[in-house]
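J.: Below are the sequence and a predicted model for it; my questions follow.
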Amino acid sequence: MTQENNVKRPIQELEHDPIQKIETQPHDPPEKNEKANQALHSVTTLMQKIQRQPMVAHLIRATERFNDRLGNQFGAAITYFSFLSMIPIMMVSFAAAGFILASHPNLLEDIFSKILMNVSDPTLASTLKNTINTAVQQRTTVGLVGLGIALYSGVNWMGNLREAIRAQSRDVWERTPQDQEKIWLKYLRDFISLIGLLVALIITLSITSIAGSAQQMIISALYLDSIEWLKTGLAFDRSGNLYFCQLSAFFLDFLATASPSPT
């Protein structure tokens, strides 16, 4: 910087007063700052006490571990594989419907007549009729192909679920040589787990259905059909039973797939 730049312009030569710095934020009184600090300290102390509670501390550690082990990403991947498994399941469902229609010709004729009555376009009605005929005629092929794909995708779905659970439960993120297993043993284990999960779901749904029917029979036998709040309460009870049974099935599947067993 030169000497000329160091020379300040005299204020007397200005045609106006120099701009003064404006205080935009007034200073708070010391008493107010002290109260705010005390309140902040009290809240911080309270939060630390809550976090030191065993249940809360365990929940915080579990959440941090879940996020560190990419739990949300694993959940998204399992959802994607579950969506892909819907296609072969639909194929098996169409094949089952084809077997039912083939064994009941009268039902098939009723469907055709309703299509002709409700569809005004003759071309579209003919296309729907031919599609149903094709599905009925090729029911065995569609069923076998769909069943095979459903079995393969289901086993892979169970394998992905098992790997996700094990990634969450093992001590270190990387798999050790002890975690490696033979491919045939892996698929056999996943197949058995898949069958067990399906059996557990069938049992839980059957128990829920039987319990709902028994409740309705008891209400009818006691002549309590006219009580509206009782029906609402029983509906919540059935939902709770279904949730409990499905949660039990999930925990059984979790314990079967996790290695080592979580503590």
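T.: Now that the structure is in, tell me what you want to look at.
J.: can we go C-alpha only for contacts and neighbour counts from here?
T.: Fine.
J.: Determine the longest helix present in the protein.
T.: helix 183-221 (DSSP state H).
J.: where's whatever helix or strand comes next after that one relative to the chain centroid, distance-wise?
T.: Following helix 183-221 in sequence order, the next helix or strand is helix 228-257 (DSSP states H and E). Centroid separation for helix 228-257 versus its chain: 17 Å, with CA atoms, centre = their mean, to the nearest Å.
J.: returning to what we had before: from the chain's centroid, how far away is the longest helix of the chain?
T.: Computed by CA atoms, centre = their mean, the separation of helix 183-221 from the middle of its chain amounts to 20 Å.
J.: give me the number of residues near the residue nearest to residue 156 when sequence neighbours are not counted?
T.: Using CA to CA, 6 or more residues apart in numbering and skipping residues adjacent in sequence, the residue nearest residue 156 is residue 190, 7.7 Å away. When neighbours are counted by other CA atoms under 10 Å, residue 190 registers 23.
J.: Would you agree residue 190 is in contact with residue 155?
T.: Yes: if you go by CA atoms under 8 Å, residue 190 and residue 155 touch, sitting 5.6 Å apart.
J.: how near is residue 88 to residue 100?
T.: Between residue 88 and residue 100 the distance, using CA to CA, to the nearest Å, works out to 18 Å.
J.: Who has more neighbours out of the two?
T.: Ranked by neighbour count (other CA under 10 Å), residue 88 and residue 100 place residue 88 first, with 23 against 14.
J.: residues in contact with the more buried one?
T.: Neighbouring residues of residue 88 by CA atoms under 8 Å, 6 or more residues apart in numbering: 145-147, 149-150.
J.: Leaving out sequence neighbours, find the closest residue to it.
T.: Per CA to CA, 6+ apart, closest to residue 88 is residue 146, 4.5 Å.
J.: buried ones in the host helix or strand of that neighbour?
T.: Of the helices and strands defined by DSSP H and E, residue 146 is found in helix 139-169. For helix 139-169, a neighbour-count test (16 or more other CA atoms under 10 Å) marks 139-140, 142-143, 145-147, 149-169 as buried.
J.: take a look at this one as well, against the first:
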Amino acid sequence: MAEWLQRIQHVPWVAHLVRANTRFTSRLGTAFAGSITYFSVLALVPIAMVAFAVVSFVYHDELQGLVDELLPALGPDLSEQLRTVLVEAQSRAGVAGVIGLVTAAYAGAGWMGQMKSAVRAQWRPSLDEQEERKNFLLESLLNLLVLLALVVLVGATFLLTSVATSFADDVMRWLGLQDVPGIGWLLRLVPLLGTLLFGFVLFLFLYRVLPQQRISTRMVLKGSAGGAVGLLVLQYLSSVLFGLFRDNVAAATFGPVIVLMLFLNLFARLILFVAAWIATSEQRAIAGERIEADLPLEQDPDLDLGPVKVPAPEPERGRSPYSAQQAWARRHGVRIGPQVLTVQYPDEKVQVPQPVAVRATRIASAVGWLLGAATGAGLGASLASSLRRRRRD
């Protein structure tokens, strides 16, 4: 089994996946994805504030009519209280929108900053290399621009996926094509191809804008195509889960939030794993270290993988004479230089040297004799004093 695993790691495409997984794991891909998910959820609150303000301004009359229609069914007291709250909320929608917009911009810039740092951590040859950053304002502005482009692309792919999964039958009925043979498959296939195209552009955009180092365009195109397929699968599964939660009244409240958080985390993992896959097409999985899956790269004469750091073998504790000499030299303050010292090194198995033990025994015996003599003299003097007192009495 071990030999088979070793042989299969020499297959180029398997070795590439192993290197990508090793890079993703060793460079904290899961932790970076969790951080990106956290900032994504954090940005949902200001986004909701902006959405509330926009809906209040655009559909003010419709909302007012809906409130007037529904509130009387709640009773006079409760309906009046809710009306007061809703009217006050609508009057402050502008303030909420401005605050939400500023907060959403700040949170979005932070989210994209985390995404950029995570992709660069997977992309660069060594994790110890310094990440280049511009000043805070310029960096935040660039992050916002990249985020806006990303939101447009993700929204377009989600729209096409929803059309392909949920509204295909409705579209056929609207167009009157439900009786045309094969039209159902065609209406589902065209949006899926559009989703793949938008996903490909999305990943290509990310891997051209975020990293600092350039890698072969051919590998970036391959990685972007693989990322587009992965994104399509994630979106399809998300649409299916949304439909399942929508049909369940008990799960309809928290189901969409759970699906959204799951999608954000898996989407972040997908971006980082594909980045690791692209990077390890020309780099070792771990900078300066060699693993079995690096063999296909080492056989490519056009790649410069850099030197491999060979760790010094660790001697077995308690059995290396040199280690025992070094430990003894540190204890006794002896400096071992290029010259041979005329010092007899002790046996490492002996905890205390014999001369030291003999000297310590003699000193302990002398101290014990003196303490015993002093104690005996004191007891004798005390006894003699007691006898004299009795004779006097």
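T.: Great, that's in hand. No experiment lies behind these values; they were computed from the predicted model shown.
J.: before we move on, the earlier item: do I have it right that the residue nearest to residue 88 of the first structure meets residue 89?
T.: Yes: under the criterion of CA under 8 Å, residue 146 of the first structure makes contact with residue 89 at 6.7 Å.
J.: sorry, back to before: with distance to residue 174 of the first structure added, can I get the contacts of residue 88 of the first structure in CSV?
T.: As requested, the contacts of residue 88 of the first structure are exported to CSV (distance: CA to CA, whole Å):
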residue, distance to residue 174 of the first structure
145, 37
146, 36
147, 35
149, 31
150, 31
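J.: Of the residues you listed, which pair is most distant in space?
T.: With CA to CA as the measure, no two of the contacts of residue 88 of the first structure lie farther apart than 145 and 150, at 8.4 Å.
J.: Where do the strands of the second structure begin and end?
T.: Remark: no strands are assigned in the second structure by DSSP state E.
J.: Tell me, how many residues neighbour the counterpart of residue 29 of the second structure in the first structure?
T.: Under the alignment (TM-score structural alignment), residue 29 of the second structure pairs with residue 71 in the first structure. Around residue 71 of the first structure sit 18 other residues, with neighbours defined as other CA under 10 Å.
J.: Please report how far residue 71 of the first structure lies from residue 65 of the first structure.
T.: 9 Å.
J.: tell me, what's touching those two both at once?
T.: residue 168.
J.: so the match of residue 29 of the second structure touches residue 169, yeah?
T.: No: contact criterion CA under 8 Å: residue 71 of the first structure and residue 169 do not qualify, at 11.1 Å.
J.: Pull the contacting residues for residue 147 of the first structure.
T.: By CA under 8 Å, 6+ apart, the neighbours of residue 147 of the first structure are 88-89, 91-92.
J.: Can you tell me which of these is nearest residue 224 of the first structure?
T.: So of these, ranked by how close each gets to residue 224 of the first structure (CA to CA), first place is residue 89, at 41.0 Å.
J.: How many residues are close by whatever residue of the second structure lines up with that closest one?
T.: For residue 89 of the first structure, the aligned position in the second structure is residue 47, judged by TM-score structural alignment. Residue 47 of the second structure has 20 neighbours, counted by other CA under 10 Å.
J.: Am I right that residue 47 of the second structure is in contact with residue 102?
T.: No: the pair residue 47 of the second structure and residue 102 does not pass the contact test of CA under 8 Å, sitting 10.0 Å apart.
J.: equivalent range in the second structure for the helix holding residue 146 of the first structure?
T.: The aligned range for helix 139-169 of the first structure is 93-123, by TM-score structural alignment.
J.: mean shift between the matching stretch and the first structure?
T.: In this overlay with the first structure, the average offset of stretch 93-123 of the second structure from its partner residues is 0.8 Å by mean CA distance after the TM-score superposition for the first structure.
J.: ditto for stretch 81-90 of the second structure
T.: With mean CA distance after the TM-score superposition for the first structure, stretch 81-90 of the second structure averages 2.2 Å from its match.
J.: Contact partners for residue 197 of the first structure?
T.: 249, 253.
J.: cool, the one 10 residues further on as well?
T.: Residues counted as contacts of residue 207 of the first structure (CA under 8 Å, 6+ apart): none.
J.: any idea how far it lies from residue 127 of the first structure?
T.: 42 Å.
J.: Would you mind finding the match for residue 211 of the second structure in the first structure?
T.: Aligned partner of residue 211 of the second structure by TM-score structural alignment: residue 258.
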